[in-house]
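Undergrad: Have a look at this prediction, sequence included:
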Amino acid sequence: MLASQRRSRILEEIRRSGAVRVSTLVDRLGVSDMTVRRDLEVLAQQGQVQKVHGGAVLPGGRSTEEPGFAAKSNRENDEKLAIAAEAVRLVEPGMAVGVSAGTTTWTFARLLRDLPDITVVTNSVQVADLFSRQPRTDQTVVLTGGIRTPSEALVGPFAVSAIRSVNLDIMFMGVHGMDVRNGFTTPNLMEAETDRAFVEASRRFVVLADHTKYGVLGISTIADIDAADVLVTDSGLAAETREALRERVGELVVVDAADTEGTDGPAETTESEPTA
């Protein structure tokens, strides 16, 4: 097992229970005590775990904590780019495309700018700014109004009203957290309402979420796991978690973050029957 895969497994264990002991990880991973402690040290330096005596816990972990856009913009960048490169294949000329706020969707929007003849509806100040820097006559960008959040999202009644007035062919949404039981969640109650309006306005709902989002819980649920027509994630997600998701989402697409240069390599795609 590569170090990156081992650390992903460690994060999965911590997210599942909120805390884990070094001795437990030694048994489950089949590695030495020193290796586990070294992995925890790396994860702690990255801000993904908090070391405690004999193990580690999630940092903070409160369901209403909302990191700002800048704080999240340097996390899992390779994974975000691989996810974005795969997701942009779902867009065709002539589509009305919804894009929610977040660093993963911002990465996706960078690639979306290259597509012709699309209309983009977004509540993200950062996404709208991307398109304004590279204006094209064959693209239309609609920015909703609303109250600005730490994640640079425009939310509230003005945003909801604007979103409810459009019909989207496809919606791309980033999320704060996800799991099979609680669905896709956010730490911001107003953002949850705005995101739900996006889901209702779209014919196809696509979630873009790297492996670190699994097991993270925000205070408000945007949508159940079953609501996702497509979930694009990365290969850092544990095998057992993938299996659980395959049974619930319409289509699970798993990309390899090691290949972020091009988009020619096929992703692992699994289709399942939609849940009634």
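TA: Yes, it's here.
Undergrad: contacts and neighbour counts: CA atoms only from here.
TA: OK.
Undergrad: where do the helices sit along the stretch 151-276 of the chain?
TA: 157-164, 189-201, 239-246 (DSSP state H, counting those that start in this stretch).
Undergrad: Show me what the first one is packed against.
TA: Using 3 or more C-alpha pairs under 8 Å, 6 or more residues apart in numbering; DSSP states H and E as the contact criterion, the secondary-structure elements in contact with helix 157-164 are helix 189-201.
Undergrad: on contacts alone, who are the packing partners of the helix it packs on?
TA: Using 3+ C-alpha pairs under 8 Å, 6+ apart, helix 189-201 is in contact with strand 154-155, helix 157-164, strand 170-174, strand 220-223.
Undergrad: repeat that with 6 Å
TA: strand 154-155, strand 220-223 (3 or more C-alpha pairs under 6 Å, 6 or more residues apart in numbering; DSSP states H and E).
Undergrad: Just the buried positions in it, please.
TA: 189-199, 201 (16 or more other C-alpha atoms under 10 Å).
Undergrad: Then stretch 23-37?
TA: For stretch 23-37, burial by neighbour count (16+ other C-alpha under 10 Å) applies to 25-26, 36-37.
Undergrad: who's in contact with residue 169?
TA: By C-alpha atoms under 6 Å, 6 or more residues apart in numbering, the residues touching residue 169 are 95-96, 202-203.
Undergrad: For residue 250, see how far away it is.
TA: Counting by C-alpha to C-alpha, to the nearest Å, the separation of residue 169 from residue 250 is 17 Å.
Undergrad: Report the buried residues of stretch 121-136.
TA: Here stretch 121-136 shows 121-128, 131 as buried, counting by 16+ other C-alpha under 10 Å.
Undergrad: contacts for that stretch?
TA: Against stretch 121-136 from outside (C-alpha under 6 Å, 6+ apart): 98-101, 106, 141-144, 152-154.
Undergrad: can you give me the offset of that stretch from its chain's centre?
TA: 19 Å (C-alpha atoms, centre = their mean, to the nearest Å).
Undergrad: Repeat that for stretch 4-24.
TA: The answer for stretch 4-24 is 20 Å, by C-alpha atoms, centre = their mean.
Undergrad: and if you look at stretch 162-180?
TA: Per C-alpha atoms, centre = their mean, the centroid offset for stretch 162-180 relative to its chain is 12 Å.
Undergrad: Check it against this one:
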Amino acid sequence: MSLLAEQRRDMIVETVRSRGAVRVSELAEGLGVSEMTVRRDLDVLARRRLIDKVHGGATAVGEPEERSTEEPGFSAKVTRELAEKDAIAAAAVDLVKPGAAVGLSAGTTTWRLAHRLTSVPRLTVVTNSLAVADVLHTDGDPGTTVILTGGSRTPSEALVGPVAVAALRSLNLDVVFLGVHGMSAATGFTTPNLTERETDRALVEAGQKLVVLADHTKWGIVGISTIAELAEADVLVTDDGLGPDEQAVLSGEVDRLIVAAVPEVPDE
């Protein structure tokens, strides 16, 4: 007899707490379900702060609940949900036409998109991200122009503040890709940095089309400041780790929801 989802998740939490850490493959074998089912359960439990999800498995919770002003550094976030971010970037690059004027906010998901944009010719890319600018300047098409705003540097490698805002307010972009710290039905797309919010807002207003890039772990996370309401997004690109209920909520708010399939990666 198969377990109900909540019974299965209770067993996962008990196993993780008793052992300290456990692999996805071990949980799948012990529960008699697929590894994808286990990963989805871990996502739910991680959002509830009952376990910490790590590559290939889960560990017992060690840190207090993430606060609305907590801002992890770029290096701390760059390896999180890497497969999901790559899948999102692969789907998002199809929204960019050669010769377009494109805005990219700071963030590790937009950074993954920047790697994809290196193959799109004759772009003009405006960004407040040092990491994004470096990728496009180093590996981009020879006909691509990269414009980096000035500003003060944040832990997420973003340039923010009045200099960045002033530069962005003078521009007209075809499409803006926005990475976010969190998203929810009540608070929209949010950031933990008040100054970065002002810069991101200026970037949003500079674009004719807004595309938000957010992997499934961003759902239910609330930063201190709202950048944009859900309904302001013309397109939201996420991954298939997002549950059907959450997808239904987002589909009712954004003009278009793109759910990128994440390839299965065998555990090492």
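TA: Noted; the coordinates are in hand. Here the structure is a predicted model, which means the values were calculated and not measured.
Undergrad: After superposition, what is the TM-score?
TA: Laid over one another, the chains give 0.81 as their TM-score (TM-score structural alignment, normalised by the length of structure 2), with 233 aligned residues with a C-alpha RMSD of 2.2 Å.
Undergrad: Mark which of the buried residues of stretch 121-136 of structure 1 are part of strands, please.
TA: Among the buried residues of stretch 121-136 of structure 1, the ones falling in strands (DSSP state E) are 121-122.
Undergrad: Pick out whichever of the buried residues of stretch 121-136 of structure 1 sits closest to residue 72 of structure 1.
TA: residue 126 (13.1 Å; C-alpha to C-alpha).
Undergrad: From residue 69 of structure 1, how far off is residue 210 of structure 1?
TA: For residue 210 of structure 1, the distance to residue 69 of structure 1 equals 16 Å [C-alpha to C-alpha].
Undergrad: Looking only at neighbour counts, state which of those two leads.
TA: Between residue 210 of structure 1 and residue 69, residue 210 has the larger neighbour count (other C-alpha atoms under 10 Å), namely 28 against 18.
Undergrad: need the contact list for the more buried one.
TA: Residue 210 of structure 1 neighbours (C-alpha under 6 Å, 6+ apart): 233-234.
Undergrad: which position in structure 2 aligns with it?
TA: Taking TM-score structural alignment, the alignment pairs residue 210 of structure 1 with residue 215 from structure 2.
Undergrad: follow-up on the earlier one: CSV for the helices of the stretch 151-276 of structure 1, including distance to residue 14 of structure 1?
TA: CSV is the format used below for those (distance: least, C-alpha to C-alpha, whole Å):
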stretch, distance to residue 14 of structure 1
helix 157-164, 35
helix 189-201, 25
helix 239-246, 14
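Undergrad: Can you say which of these is nearest to residue 175 of structure 1?
TA: helix 189-201 (9.5 Å).
Undergrad: Can you spell out the matching residue range in structure 2 for the closest one?
TA: Counting by TM-score structural alignment, helix 189-201 of structure 1 corresponds to 194-206 in structure 2.
Undergrad: Mean deviation, that stretch versus structure 1?
TA: Comparison of stretch 194-206 of structure 2 with structure 1 after fitting gives an average deviation of 0.6 Å (mean C-alpha distance after the TM-score superposition for structure 1).
Undergrad: Residues touching stretch 252-263 of structure 2, excluding its own?
TA: By C-alpha under 6 Å, 6+ apart, the residues outside stretch 252-263 of structure 2 that reach it are 84, 87-88, 230-231, 233-240, 251.
Undergrad: Of these, which belong to strands?
TA: Reading strands off the contacts of stretch 252-263 of structure 2 with DSSP E, I get 235-239.
Undergrad: ok, so of those residues, who is nearest residue 226 of structure 2?
TA: Using C-alpha to C-alpha, those come closest to residue 226 of structure 2 at residue 236, 16.1 Å.
Undergrad: Tell me the buried residues in the longest helix that structure 1 contains?
TA: Longest helix in structure 1, counting residues (DSSP state H): helix 3-17. Within helix 3-17 of structure 1, the residues that qualify as buried are 6-15, counting by 16+ other C-alpha under 10 Å.
Undergrad: same check, this time on stretch 71-82 of structure 2
TA: Residues of stretch 71-82 of structure 2 classed as buried: 71, 74, 78, 80-82 (neighbour count, 16+ other C-alpha under 10 Å).
Undergrad: Dump those residues into CSV; add secondary structure and distance to residue 8 of structure 2 as well.
TA: As requested, the buried residues of stretch 71-82 of structure 2 are arranged in CSV below (DSSP: H, G, I helix; E, B strand; the rest coil; distance: C-alpha to C-alpha, whole Å):
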residue, secondary structure, distance to residue 8 of structure 2
71, coil, 32
74, helix, 34
78, coil, 30
80, coil, 25
81, coil, 23
82, helix, 26
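Undergrad: Out of those, flag the one nearest to residue 64 of structure 2.
TA: When the buried residues of stretch 71-82 of structure 2 are compared against residue 64 of structure 2 (criterion: C-alpha to C-alpha), the nearest one is residue 71, at 14.0 Å.
Undergrad: What does the closest one correspond to in structure 1?
TA: Using TM-score structural alignment, residue 71 of structure 2 lines up with residue 66 in structure 1.
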